[in-house]
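Q: okay, here's the prediction I keep looking at, along with the sequence it came from:
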Amino acid sequence: MFGIFKKKSEKEKLQAAYSKKLEEAFKMSNVNRALSDKLSAEADELAKQIEKLP
């Protein structure tokens, strides 16, 4: 019940952003391969940041 007031941790925020970037990259892979590659690279950077967190 009180979970709605809980703030997301930095790791949860990064994981959500990572998932969103991968989803966008997948959607763009059929339309614009260069943009898809760019989004995948950004997702990889987010993955590296997630790994650094405790």
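A: Good, I have the coordinates. If you're wondering where the values come from, they're calculated on a predicted model, not measured in any experiment. Residues are numbered from 1 along each chain as shown.

Q: contacts and neighbour counts: CA atoms only from here.
A: OK.

Q: which SS class is the spatially most central residue of the chain?
A: For the chain, the residue sitting closest to the mean C-alpha position, by CA atoms, centre = their mean, is Tyr18 at 1.1 Å. For Tyr18, the assignment made with DSSP: H, G, I helix; E, B strand; the rest coil gives helix.

Q: please compare the first structure with the one that follows:
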Amino acid sequence: MFGLFKSDPLKALKKQYSQKLEEAMHAQRNGDIRGYAKLTEESETLYKEIQKLEAETK
């Protein structure tokens, strides 16, 4: 019953991941290649964490 109010860390990570990808897309469109590379690297780190959590839950 009380698990209903707990935040899902996997859901939060997926949201952060999609935000980073969107920021990276905008940086690339604006010609900021270094910013794009940095944001892409950060999103890849988040993706690895997401995969790790998904593997633990299965």
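A: Looks like it arrived, so ask away. Fair warning: this is a prediction, and the values are worked out from it, not measured in the lab.

Q: got a TM-score for the pair?
A: Once superposed, the chains reach a TM-score of 0.83 (TM-score structural alignment, normalised by the length of the first structure), with 50 aligned residues with a CA RMSD of 1.4 Å.

Q: that older thread, is it true that the residue nearest to the centre of the first structure touches Ile50?
A: No - with contact defined as CA atoms under 8 Å, Tyr18 of the first structure does not reach Ile50; the gap is 9.1 Å.

Q: with the second structure overlaid, how far apart is the helix or strand harbouring Leu46 of the first structure on average?
A: Using DSSP states H and E, Leu46 of the first structure sits within helix 33-52. Once the two models are superposed, helix 33-52 of the first structure sits on average 0.3 Å from its counterpart in the second structure (mean CA distance after the TM-score superposition for the first structure).

Q: which strands and helices sit next to that helix?
A: Contact analysis of helix 33-52 of the first structure by 3 or more CA pairs under 8 Å, 6 or more residues apart in numbering; DSSP states H and E lists helix 10-28 as its packing neighbours.

Q: give me the angle between the helix it packs on and helix 33-52.
A: Angular relation of helix 10-28 of the first structure and helix 33-52 on a 0 to 180 degree scale: 160 degrees, by axes from the mean of the first three to the mean of the last three CA atoms, to 10 degrees.

Q: for helix 10-28 of the first structure, buried residues please.
A: Judged by neighbour count (16 or more other CA atoms under 10 Å), helix 10-28 of the first structure contains these buried residues: Leu14, Gln15, Ala17, Tyr18, Lys21, Leu22, Glu24, Ala25, Phe26, Met28.
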